[in-house]
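Participant: coords please:
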Amino acid sequence: MRYLDSRKKILVTGGAGFLGSHLIDRLIARGDEVVCADNLFTGTKRNIDHLHGHPRFEFIRHDVTFPLYIEVDQIYNLACPASPIHYQHDPVQTTKTSVHGAINMLGLAKRLKARIFQASTSEVYGDPVEHPQTESYRGNVNPIGPRSCYDEGKRCAETLFFDYHRQHRLDIRVARIFNTYGPRMHPNDGRVVSNFIVQALRGEDITLCGDGRQTRSFCYVDDLIEGFIRFMDMPSGANGEPGLPGPINLGSPCECTIRQLAEIVIELTGASAKIIFLPLPVDDPMQRKPDISLARKHLNDWQPSVCLEDGLRRTIEYFDQLLSHGK
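Facilitator: Here you go, the predicted model:
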């Protein structure tokens, strides 16, 4: 359901990335004008090449740690490396992207009186002792570990968003994203779905960290983007008050073990791969599953509709074409 009827000019930071490019496609398809801002650290122009020359699309190469002066109606702040390999490559810059990026985008939204969306993460829950995770759970996060640049950077960004909401009555939307997969994932991002698929398609053994009993809940990208848009398009409150700020969990409540995921990928690709077990990374969560009751209640009964096997088939097809072209 769309609540905002008029065409909007929308800024998407991190728009050349996996999630950002899918979001832009949806916004363009419904008639909006979109400005994509990305420094191309983990994003790639390949994800947005099909929009080159489109009259309602503009690309700006920009790092959100620096201010951006632009006129827009809404902002989706998705800029930040999201895979451990990428965000641990330059942890200081990762923290800057989350914190300085939030400050710059919130400052822009305040000046423009624009609604702003923050792509937060289930990593704010750390290695949870509550299962499944509700939005009221405050988390179990190591503030000084190798993953902290991302976990604590996103937690600080949430703090900034809610302080701007309280202090400046800014209309914010904060979504906590759980594991998402689909076409346009980076083939070398180190996340389990892309890792397993690429290894299987290349005829390599599947490398699995830990004993494989740790769990995740995987949401197909189209379902997640639908949640983004429903959340962002909710009307403001009475008398022009800001609407529901969140945080709201967005992800699949269907939990599976990492070993089960590896076995499904092997089956769907027809690979003859063996599973090789490697040490578990530091602070890697043992279980992750969202409680999506709030999303169902407030986002017109939103819930994922694409089952894991169907989503994996689509993702495998994408990576098969990508690898066959040597990209």
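Participant: going by C-alpha atoms from here, please, whenever you check contacts or count neighbours.
Facilitator: OK.
Participant: was I right to think residue 27 contacts residue 21?
Facilitator: No - applying C-alpha atoms under 8 Å, one finds residue 27 not in contact with residue 21, separated by 9.9 Å.
Participant: for the comparison step, fold the sequence that follows:
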Amino acid sequence: MATGQVPFRRAVVTGGCGFVGSHLCDLLLDSGVEVVCVDNFLTGTADNVVHRRADDRFELLVHDVTTPIPVSGGVDLVLHLASPASPQDYLRLPIETLQAGAQGTFNALELARQKKARFVLASTSEVYGDPLQHPQRESYWGNVNPVGPRSVYDEAKRFAEAATTAYRTEHGVDTAIVRIFNTFGPRMRADDGRAVPTFVRQALAGEPLTVTGDGSQTRSLCYVDDTVRGILAVASGRHTGPVNLGNSAETTVLELAHLVGELCGSASPIEFVDRPVDDPGRRKPDITLAWDKFGWRPETEPRKGLSTTIDWFATQLHHTAAGER
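Facilitator: Just a heads-up that it's a prediction; the model follows:
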């Protein structure tokens, strides 16, 4: 989608100071859309949007979405991303994760209903659990453990999808659902527990790269610029979804560790550690629907995206080290 060709004047982005949310705020602003960024800094940081604070089309609302969202004036798009999203976060914040998926989603939907705005829920590939179907199509119902350690995130998003569907059928809210797969890029936290930032941090520090299990489990890496472009494409259309957004190229975790080590110029050894409970064995989206309906597919080759991400992390570590001296 070309910059400036979106049919919105003013958007609300919940979780807008998070990793994906902040990039989405950038894309909206660059497309000429006014943005109200809503965040309570539970896992996001104002540092991710500091470069936008001088823009008079950008407003930062420090607010917890589990209470009604006080946005005045016209709004024609609500994008709901507020939720802990990394294993490190949702295992540390299980109740808050469930609250964001439940009450937070209701409040975001209610805002969209009151404003007569388009509503897009940022769901996740985790709704498929440890999938028995490969690749995963939107019609697949998933294989989720409702009482396992990951269930607080899996089920929060599954509930959020149900709530979004209910608001569409009961109140006529114009809704859509996107399911995001393995997004990576600048502004991820080095300590968030996901594979890419963990491997990058370890490689840059000369530490062993900790691969869970035997590393044969697969992921499908999608660079964040492609992900937010997909979200905005779905928002600008009329399709209700769910729509998978991810990369159909599949890589093993062990291959990813070796690639990150190579791109970092690191001699760090691989160290195998226990695999987390309910860790998905294979993860690969079928993105036929996204291509057919919106002409969307990833454009950034994972190797290039990883190089950009590594450069960003290296700069952050350099600034941190300089500040400590």
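Participant: any idea what the TM-score is?
Facilitator: The TM-score (TM-score structural alignment, normalised by the length of structure 2) is 0.96; 318 aligned residues with a C-alpha RMSD of 1.2 Å.
Participant: okay, residue 27 and residue 21 of structure 1: which has more neighbours?
Facilitator: The neighbour comparison of residue 27 of structure 1 against residue 21 (other C-alpha atoms under 10 Å) goes to residue 21, with 24 against 19.
Participant: quick check: that one vs residue 285 of structure 1, distance?
Facilitator: 28 Å (C-alpha to C-alpha, to the nearest Å).
Participant: nearest residue to residue 71 of structure 1 other than its sequence neighbours?
Facilitator: residue 112 (7.2 Å; C-alpha to C-alpha, 6 or more residues apart in numbering).
Participant: for the aligned residue in structure 2 for the one you found, the count of nearby residues, please.
Facilitator: Counting by TM-score structural alignment, residue 112 of structure 1 corresponds to residue 115 in structure 2. Residue 115 of structure 2 has 18 neighbours, counted by other C-alpha under 10 Å.
Participant: again with residue 70 of structure 1
Facilitator: Residues lying near residue 70 of structure 1 (other C-alpha under 10 Å) number 9.
Participant: and it, what helix or strand is that in?
Facilitator: Here residue 70 of structure 1, judged by DSSP states H and E, is contained in no helix and no strand.
Participant: with residue 210 of structure 2 instead?
Facilitator: Residue 210 of structure 2 belongs to strand 209-212 when assigned by DSSP H and E.
Participant: which part of structure 1 lines up with that strand?
Facilitator: Alignment of strand 209-212 of structure 2 against structure 1: residues 206-209, by TM-score structural alignment.
Participant: ok, and what's touching the matching stretch?
Facilitator: With contacts defined as C-alpha atoms under 8 Å, 6 or more residues apart in numbering, stretch 206-209 of structure 1 is touched by 195-196, 199-200, 258-259, 262, 273-281.
Participant: thinking again about what came up before, I figured the match of residue 112 of structure 1 hits residue 75, correct?
Facilitator: Yes - the criterion here is C-alpha under 8 Å, and residue 115 of structure 2 meets it with residue 75 at 5.9 Å.
Participant: quick one: contacts of the longest helix along structure 2?
Facilitator: Longest helix in structure 2, counting residues (DSSP state H): helix 302-324. Identification of contacts with helix 302-324 of structure 2 by C-alpha under 8 Å, 6+ apart yields 184-186, 190, 200-201, 204, 221-223, 260, 263-264.
Participant: one more: stretch 120-132 of structure 1?
Facilitator: 133, 137-142, 150-152, 154-155, 157-158, 174-179, 249, 283-291.
Participant: what's the answer for stretch 28-44 of structure 1, then?
Facilitator: Residues outside stretch 28-44 of structure 1 that contact it (C-alpha under 8 Å, 6+ apart): 7-18, 24, 27, 56-64, 79, 81, 86, 186.
Participant: tell me where the stretch 151-300 of structure 2 has helices.
Facilitator: For the stretch 151-300 of structure 2, the helices defined by DSSP state H, counting those that start in this stretch cover 151-171, 195-205, 224-236, 253-264, 288-294.
Participant: residue 216 of structure 2: which of those helices is closest?
Facilitator: Closest of the helices of the stretch 151-300 of structure 2 to residue 216 of structure 2 is helix 253-264, at 6.3 Å (criterion: C-alpha to C-alpha).
Participant: quick one: distance of that closest one to the chain centre.
Facilitator: 22 Å (C-alpha atoms, centre = their mean, to the nearest Å).
Participant: same question for stretch 202-219 of structure 1.
Facilitator: 20 Å.
Participant: burial of whatever residue of structure 1 lines up with residue 199 of structure 2, as a residue count?
Facilitator: Aligned counterpart of residue 199 of structure 2 in structure 1: residue 196 (TM-score structural alignment). A count of nearby residues for residue 196 of structure 1, using other C-alpha under 10 Å, gives 26.
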